[in-house]
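Asker: The sequence isn't on hand, but the structure is:
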């Protein structure tokens, strides 16, 4: 008995809520009137029209008439039935137009809401990036490089519609979706479908001159709200102050990176494997030295140099430093033609070093092949002691 009363109370509540809208009242009157029309046609035609033998036949007549399709027409035989049919046809034209316009406007409105970031995420297993700073674009790029492009990225921050469209254009091959709002708020996180999110990347939200002091507090509050909605998602956070790292980890983050130049690499690689940042940190903490390449190895292949350092000195070569020669006047002009000689002499007479002050450029080459030939430009090598 209690259950029946509870159901009755719920039905009454929903009906009251539904009828509180004027549009819903009008729709109810229209559909009630149409249902009454179907019943009247059945009563009028059932014994006088061999085509209407049941109530279902009158329903079939109604839908064919109101949509003005005309397929499988059931034609009324009585005068009253024909009059009602004319009215229904006229009403049908108006109703179909209204319904088509309404559906179109709803679809356009949904599309506009999506572009403005006011929609919601319906898919699952996605990567969500919360916050906005100078690392955002590079994080997205790193995600594409480490994890491929067959996944969805949801971006949650306060950027404008135009800024997101520009961002989306830069990463046209990656599936991006935008949710606008304060990512510390639970309702914004729900729109981003954090409940079914696989990974969360929290950037220090410093864009548009936001306070650096409040970034870590905002990150901390976001993690607490995320964990309230999803206990299983992986959270990787960027913090501005190193002393806040432990607090953020205790709040529920799986890993933390300190704000810096290589953050996009660390954060992007974490999605693919949590071991990547550990590898990078080990490399950065290793005793990497820059040593001159012995002159007797010029003209030899890289494998010979690699084996020399490994076997004789117990060191591992991870790369080579090459010096790019600066552009000089001799590179542009030759002594083969009179005009080149004339221009060269004029530069010399001017007593100005237009090209000699050009700074040398450096190039780091890693993962060299064994048959790579060492040249004079390859001056040094990076070794791990």
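Answerer: The structure has been received and is ready for your questions. The structure presented is a predicted model; accordingly, all values stated were derived computationally and were not measured.

Asker: contacts and neighbour counts: CA atoms only from here.
Answerer: Fine.

Asker: Could you find the closest non-adjacent residue to residue 42?
Answerer: Closest residue in space to residue 42, ignoring its immediate chain neighbours: residue 58 at 5.6 Å, by CA to CA, 6 or more residues apart in numbering.

Asker: thought that neighbour was touching residue 41?
Answerer: Yes - Residue 58 lies in contact with residue 41 (CA atoms under 8 Å); the separation is 6.5 Å.

Asker: for the strand or helix carrying the residue nearest to residue 42, packing partners?
Answerer: Assessed by DSSP states H and E, residue 58 sits inside helix 55-66. Helix 55-66 sits against helix 22-45, helix 79-116, with contacts defined as 3 or more CA pairs under 8 Å, 6 or more residues apart in numbering; DSSP states H and E.

Asker: which one of the ones you listed lies closest to residue 314?
Answerer: Closest approach to residue 314 among the helices and strands packed on helix 55-66 (CA to CA): helix 79-116, 58.0 Å.

Asker: So for the closest one, what gets flagged as buried?
Answerer: Within helix 79-116, the residues that qualify as buried are 81, 84-85, 88-89, 91-92, 95, 114-116, counting by 16 or more other CA atoms under 10 Å.

Asker: can you check stretch 126-141 too?
Answerer: Within stretch 126-141, the residues scored as buried using 16+ other CA under 10 Å are 126-132, 135-136, 138-141.

Asker: next one: stretch 24-31
Answerer: Residues of stretch 24-31 classed as buried: none (neighbour count, 16+ other CA under 10 Å).

Asker: And the contacts of that stretch?
Answerer: The contact list for stretch 24-31 (CA atoms under 8 Å, 6 or more residues apart in numbering) reads 18-19.

Asker: starting at the chain centroid, how far to it?
Answerer: With CA atoms, centre = their mean, to the nearest Å as the basis, stretch 24-31 stands 42 Å off its chain's centre.

Asker: so where's the longest strand in this structure?
Answerer: Using DSSP state E, we find that the single longest strand of the chain is strand 316-324.

Asker: helices and strands around it, which ones?
Answerer: The contact analysis (3+ CA pairs under 8 Å, 6+ apart) places strand 316-324 against strand 361-366, strand 378-384.

Asker: which parts of the next helix or strand after that strand are buried?
Answerer: Going down the chain from strand 316-324, the next helix or strand is helix 329-332, by DSSP H and E. For helix 329-332, the neighbour count (16+ other CA under 10 Å) marks no residue as buried.

Asker: put this beside the first:
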């Protein structure tokens, strides 16, 4: 009963460890046999094992050769049995490596890390976001989820592709959403605006169900779905159409403004625009005073976040309080 249990346990092992164990066992057995049969030609047990491994690998150094008929018959048997297992092992090893590589490229393999960023949807915005995130030091692991791509569009040491529907648990678990630090859900441009927003909100609900603490940034196209996105747990909502309309309006009123805005935004790529907590030496000072102090450190102060409200270019006399956050541009 115990023997059958051990055999059943062995058969459940992955194929590579099983074949490797069989190879070692066969070589040890035949090494012991040849040592016992021809102690003159094989003075030690290790000499016999060395001969067995050299024979099964078809190297054949010729430093140990059986002289008896029995010894040679054992050698023939070892070649027939051992070489077959060795060949099978290397073929299986190569097949496994190719299969794993294909699974990685095709988005079928799971991600095992943590504190990563998940990006849902492949489009030009996602492409630019991934490119800029990869430029940040230290590097951030990025997991891209998309159901339309055939393989990873941006392969690197820090990008992992998962193919599938991001609203399903099995896909999110493959992306290890349970331990992810943040997620960006981009809008599906292949759907109309209303359906795209519904899909975005459904994805957000699915992610929050697995990881309620994940920091979520979602792209919403229609203004009437912003509230629903926040109800679903979005930490930040990016209204793409609203941002685009602002650029268009400024370009109509002030010609050439779109190019100026793009140049300005390009200078902010990466992590240059950020919120800083108010330090003790800045508490109680005015916005103008803080601005002058920060400029000496090559930091440009452009606004203040008070609670949920962000004030951009406020009055120079605005007093900075301990709980405020400073909106700055910092290289």
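Answerer: Ah, there it is. All values derive from a computational prediction rather than experimental measurement.

Asker: ok so, going back, pipe the helices and strands packed on strand 316-324 of structure 1 into CSV and attach mean neighbour count and distance to residue 147 of structure 1 per row.
Answerer: Listed next are those as CSV, based on neighbours: other CA atoms under 10 Å; distance: least, CA to CA, whole Å:
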stretch, mean neighbour count, distance to residue 147 of structure 1
strand 361-366, 12, 22
strand 378-384, 19, 29
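
Asker: Map residue 292 of structure 1 across to structure 2 for me.
Answerer: Alignment note (TM-score structural alignment): residue 292 of structure 1 has no counterpart in structure 2.

Asker: if we can go back for a sec, so which of the helices and strands packed on strand 316-324 of structure 1 is nearest residue 282 of structure 1?
Answerer: Checking these against residue 282 of structure 1 by CA to CA gives strand 378-384 as the closest, at 11.3 Å.

Asker: counting contacts, what elements does that closest one pack onto?
Answerer: Using 3+ CA pairs under 8 Å, 6+ apart, strand 378-384 of structure 1 is in contact with strand 288-292, strand 316-324.

Asker: could you show me where the strands are in structure 2, in order?
Answerer: Using DSSP E, the strands assigned to structure 2 run over residues 117-120, 142-146, 159-163, 182-185, 215-220, 236-239, 273-277, 299-306, 309-312, 325-330.

Asker: and the longest one, how far out from the chain's middle?
Answerer: How far strand 299-306 of structure 2 lies from its chain's middle: 33 Å, per CA atoms, centre = their mean.

Asker: Equivalent analysis for the last one, please.
Answerer: Strand 325-330 of structure 2 has its average C-alpha position 29 Å from the chain's average C-alpha position, going by CA atoms, centre = their mean.

Asker: Quick one: work out the angle between the longest strand of structure 1 and strand 361-366.
Answerer: 150 degrees (axes from the mean of the first three to the mean of the last three CA atoms, to 10 degrees).

Asker: Show the end-to-end separation of stretch 212-222 of structure 2, please.
Answerer: Terminal residues of stretch 212-222 of structure 2 lie 25 Å apart, using CA to CA, to the nearest Å.

Asker: buried residues in that stretch?
Answerer: By neighbour count with 16+ other CA under 10 Å, stretch 212-222 of structure 2 contains the buried residues 214-221.

Asker: thinking again about what came up before, out of the helices and strands packed on helix 55-66 of structure 1, which is closest to residue 201 of structure 1?
Answerer: helix 79-116 (21.6 Å).

Asker: ok and the closest one relative to strand 175-180, angle-wise?
Answerer: Calculated by the same axes, to 10 degrees, helix 79-116 of structure 1 forms an angle of 90 degrees with strand 175-180.

Asker: Helix 79-116 of structure 1 packs against which elements?
Answerer: Under the contact rule (3+ CA pairs under 8 Å, 6+ apart), helix 79-116 of structure 1 is packed against helix 22-45, helix 55-66, strand 175-180.

Asker: And residue 201 of structure 2? What does it align with in structure 1?
Answerer: Aligned partner of residue 201 of structure 2 by TM-score structural alignment: residue 220.

Asker: and the gap between the residue lying closest to that match once chain neighbours are set aside and residue 151 of structure 1?
Answerer: Counting by CA to CA, 6+ apart, residue 220 of structure 1 lies nearest to residue 248, which is 5.8 Å off, once chain neighbours are set aside. Residue 248 of structure 1 is 27 Å from residue 151 of structure 1, where distance means CA to CA.

Asker: So for those two, which residue has more residues nearby?
Answerer: residue 248 (24 against 15; other CA atoms under 10 Å).

Asker: Alignment lookup: that one to structure 2.
Answerer: For residue 248 of structure 1, the aligned position in structure 2 is residue 229, judged by TM-score structural alignment.

Asker: What residues does that match make contact with?
Answerer: If a contact means CA under 8 Å, 6+ apart, then residue 229 of structure 2 has 201, 204, 218, 220, 237 as its contacts.

Asker: that older thread, can you put the helices and strands packed on helix 79-116 of structure 1 in TSV and add distance to residue 320 of structure 1?
Answerer: Below are these laid out as TSV (distance: least, CA to CA, whole Å):
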stretch	distance to residue 320 of structure 1
helix 22-45	74
helix 55-66	79
strand 175-180	38
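
Asker: Residue 159 of structure 2 and residue 143 touch, don't they?
Answerer: Yes - at 5.8 Å, residue 159 of structure 2 counts as touching residue 143 under the criterion of CA under 8 Å.

Asker: more neighbours, these two?
Answerer: Neighbours were counted for residue 159 of structure 2 and for residue 143 using other CA under 10 Å; residue 143 has more, 24 against 20.
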